[in-house]
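Participant: pasting the structure only:
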C-alpha cells in the first residue's frame, strides 16, 4: 500500500514538473514571437516575467537584448547582455549585442573589442563580421570594411543589408561596378526598397560618367 501511495505521489510530482516546463517554454516562445512581430515592449514584459521564473535561460537575455536594441535603449541592451554573459561568457549573441550597442553609441574601440571576441569564439556568426564592417566603414577604413562585410556575406547570403553596406563601401572606393552588383543583389532580396533603387541609379550614373572621362 505504501509503495502504491509513494508511486502515485511521485507520478503527480512528475506531471506537475512536466506541465510547468511546458508552461515556461511557452512563455519564452510567446515573448520571442512578440519580438519577431516587432512588438518589442510587449515582448520585454513577457520576457522579464519569464526571467524571474527561469533566470538561467540564456535565450531570454539574448532576446531581451535584441528588444532593447530595436527600441534604441543601448544601455539596457548592454546591461542585460552582461548579465547573460555571467551565465555563458562565450555566447556570441550577447557579445554581438554589446558590440552593436557600443557601435550605435559611437564607442568604436569598445564595440570592436566585443565583436572581435565574438568572432574568436564563433567564427561562423555572420552578424559579428557585419557590425565590424559597419564600424570600419564609419572610420573610413574601407579595405577592412570590405573584408569584414565580405566575410559576413560568405556566411549569410540572404540579408539585403550586408550587400547594401558593402555596396556603399565599394562606392566610396569608387569601385562603381562592384557597387552596382551589390545594389542589384540587395534589390533581389528587397525589391521594393526605393532607397536601394535610387542608390543603384546613382551608382550606374557615376560609372557611366567615370567611363566617359577615359574615352
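Facilitator: That came in fine, so what should we check first? Please read these numbers as outputs of a predicted model, since none were measured by experiment. Numbering: from 1, shown residues only.

Participant: C-alpha only now, for contacts and for neighbours.
Facilitator: Noted.

Participant: so which bits of stretch 83-90 are buried?
Facilitator: Residues of stretch 83-90 classed as buried: 84-85, 90 (neighbour count, 16 or more other Cα atoms under 10 Å).

Participant: just the element for residue 158, please.
Facilitator: Assigned by DSSP states H and E, residue 158 belongs to no helix or strand.

Participant: state the distance from it to residue 168.
Facilitator: The gap separating residue 158 from residue 168 is 18 Å, by Cα to Cα, to the nearest Å.

Participant: quick revisit: take the buried residues of stretch 83-90 and lay them out in JSON lines including secondary structure and distance to residue 196.
Facilitator: Listed next are these as JSON lines, based on DSSP: H, G, I helix; E, B strand; the rest coil; distance: Cα to Cα, whole Å:
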{"residue": "84", "secondary structure": "helix", "distance to residue 196": "37"}
{"residue": "85", "secondary structure": "helix", "distance to residue 196": "37"}
{"residue": "90", "secondary structure": "coil", "distance to residue 196": "36"}
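
Participant: ok, second structure coming up, stack it against the first:
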C-alpha cells in the first residue's frame, strides 16, 4: 500500500476488513476511487470490481466510479458494454474530458486509431488544466505511433514536452521516431534546443550522446555523456555508453574505468563485464581478459555473447580444446543458437573431430542458417568421411538456394565421378568450368584421385584453352 495520506491507508484497511467480515461500511466516493485506483495499480482486477460494485451501490450517480467500471470492461475486452456506459455518461456530462479519454481508449483497443485521435483532440479542446494536456498530447502521439505516422507522432510528443519537460517517456518517443526515420541530424538539433532550456537533463544528454555515437561523432558523443554524468553522477547508462565511445577511440584503460564505476553503482551487469573483458584483451592483458569473460558467463549463463566471446578468445590463441569445452557448455544451455553450432562445427573441424563437425553444420542448417559456406563445409566433411551420397544430397539442397554456383557444381562433378556416375559427373563439371574456370583447383584439392582421369582433365583443359 503506497498512499501519501494516513486516511487513505485507513480507507483501504477498513475496506479489506469489511470484505472479511461481510459487514457493510460506508465510504464516500473519493475513498472508493482511491481504493479502486490502488487495486488497479497493483493488478488486482477482482478486488477492483468488488470495490466498483460496492461503490456504485452506495454512490449510484458517481461519474468517476462509472469511468473505473469502463476501465475494467476495456481490460476485459468488453467494448460494447464500455461504449454503452460512456454514451450514458456523455448524455449526463457532455463536457467531461475524462469520458472522451476513455472513449479514445476503447477505440484504440479496437485498432480505430484515427477515431481515437479525433476523440482525444476533443478532450484537449475541453481541457482546462495544462498538466492534463501533457498526458493527452502523449496519448495522441502514441496513437500516431500505432499508425506508423512518425512525423505526426513527433509533433504531439514535442507538444507534451513543451507542457511537461520532465516527461522522459515522451522525450524517448521523440528520439525513437527520429531514429526510425533515420533523421539523426534532426534529433541532434532538437535535443540541443531542448538542452538550451533544460541544461541539467541527464536523459537528454544521454540521448544526444547516443545520436552522436550513431553518426560516429565520437568526440561529441563523449562530451555529451560527460554532461549526463555531471547532471547525475549515478547514471549507470551514461557510464556504459561513455565506455563504448572510449573503446571506439581506442582509450581502453579509460573505458575500463567507466565500466568499473557501473559495477560499484549497482549489481554487476553482464554487458559491463563482457566489455571489460574485450578491453583487457585489446590491451594484451590476457589473464584479466579471460577472468572477466568468465565472470560474464557466471553472471548471465544465457548471454550468448559471453559464450561466443570466450570461445573465440581461445580459438584466436589456437587453444581448441578450451574452446571446445566452452562451446560444448553453450550448446547444452541453448541448443537452438545458430552461432553456437557454427562455432561448435568450426572448433571440432580444427580438432579433426569430423563427425562432430558435420553434426554442427547439419544442426546449423536445420536451424535455418543457409549460408553458402555452411553447405560447402558440410559437404567437404561428408566427402572426407566417405559419405558421398550424403554429400551429394547436401549439395543438391544447396543448389536450390544457390543455383548456377561454380563451387557447388565442381563438388557435385567430383562426387559423381568418384561414385562412377560418369554422365552426371560430366554434366556438373562442364557446368562448373563454364561458370568459373578459376575454381577448378577444387577438383585437385578435394578429389586428388580424379586428377589423372582423362575425361576430367579434358573438360578442365579444354575450358582453360577456350578462356585463354
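Facilitator: Nice, thanks for sending it over. Keep in mind the model is a prediction, meaning the values are calculated, not measured.

Participant: tell me which of the buried residues of stretch 83-90 of structure 1 is nearest to residue 64 of structure 1?
Facilitator: Comparing the buried residues of stretch 83-90 of structure 1 against residue 64 of structure 1 with Cα to Cα places residue 84 closest, at 10.1 Å.

Participant: ok, residue 158 and residue 168 of structure 1, which is more surrounded?
Facilitator: residue 168 (23 against 14; other Cα atoms under 10 Å).

Participant: number of nearby residues for residue 442 of structure 2?
Facilitator: Residues near residue 442 of structure 2, counting by other Cα under 10 Å, number 16.

Participant: structure 1: which residue goes with that one?
Facilitator: Under the alignment defined by TM-score structural alignment, residue 442 of structure 2 is left unpaired in structure 1.

Participant: residue 442 of structure 2 is in contact with residue 408, isn't it?
Facilitator: No - applying Cα atoms under 8 Å as the test, residue 442 of structure 2 and residue 408 come out as separate, 10.0 Å apart.

Participant: which residue packs closest to residue 104 of structure 1, ignoring adjacent ones?
Facilitator: In this structure, residue 104 of structure 1 finds its nearest non-sequential neighbour in residue 74, 7.7 Å apart by Cα to Cα, 6 or more residues apart in numbering.

Participant: let me see the contact set for residue 170 of structure 1.
Facilitator: 146, 176, 178-179 (Cα atoms under 8 Å, 6 or more residues apart in numbering).

Participant: ok, and these in structure 2?
Facilitator: Shared with structure 2 under both residues aligned by TM-score structural alignment, their matches' Cα atoms under 8 Å, the contacts from the contacts of residue 170 of structure 1 are residue 176.

Participant: now, the contacts of residue 170 of structure 1 that are in helices?
Facilitator: 146, 176, 178-179 (DSSP state H).

Participant: make TSV from those and add neighbour count and distance to residue 17 of structure 1 to it.
Facilitator: Formatted as TSV, those follow (neighbours: other Cα atoms under 10 Å; distance: Cα to Cα, whole Å):
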residue	neighbour count	distance to residue 17 of structure 1
146	23	51
176	24	61
178	18	57
179	27	56
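
Participant: among the residues you listed, which two are most distant?
Facilitator: Using Cα to Cα, those reach their maximum pairwise distance at 146 and 176, which is 13.7 Å.

Participant: could you find the closest non-adjacent residue to the residue nearest the centre of structure 1?
Facilitator: Residue closest to the average C-alpha location in structure 1 (Cα atoms, centre = their mean): residue 127, at 5.6 Å. Closest residue to residue 127 of structure 1 apart from its sequence neighbours, by Cα to Cα, 6+ apart: residue 152 at 6.6 Å.

Participant: so what's the counterpart of that neighbour in structure 2 up against?
Facilitator: Alignment note (TM-score structural alignment): residue 152 of structure 1 maps to residue 296 of structure 2. Residues in contact with residue 296 of structure 2 (Cα under 8 Å, 6+ apart) are 270-271, 273-274, 306.

Participant: which of the residues you listed lies closest to residue 178 of structure 2?
Facilitator: For these, the closest approach to residue 178 of structure 2 (Cα to Cα) belongs to residue 271, at 26.2 Å.

Participant: any idea what that closest one aligns with in structure 1?
Facilitator: Structural alignment (TM-score structural alignment) places residue 271 of structure 2 against residue 127 in structure 1.

Participant: for its match, identify the helix or strand it belongs to.
Facilitator: helix 126-138.

Participant: what's that helix packed up against?
Facilitator: Counting contacts by 3 or more Cα pairs under 8 Å, 6 or more residues apart in numbering; DSSP states H and E, helix 126-138 of structure 1 packs against helix 92-104, helix 108-121, helix 142-155, helix 160-172.

Participant: ok, residues contacting that helix?
Facilitator: 96, 99-100, 103, 108, 112, 115-116, 118-119, 142, 144-149, 151-153, 155-156, 162, 165, 169.

Participant: appreciated, that's everything.
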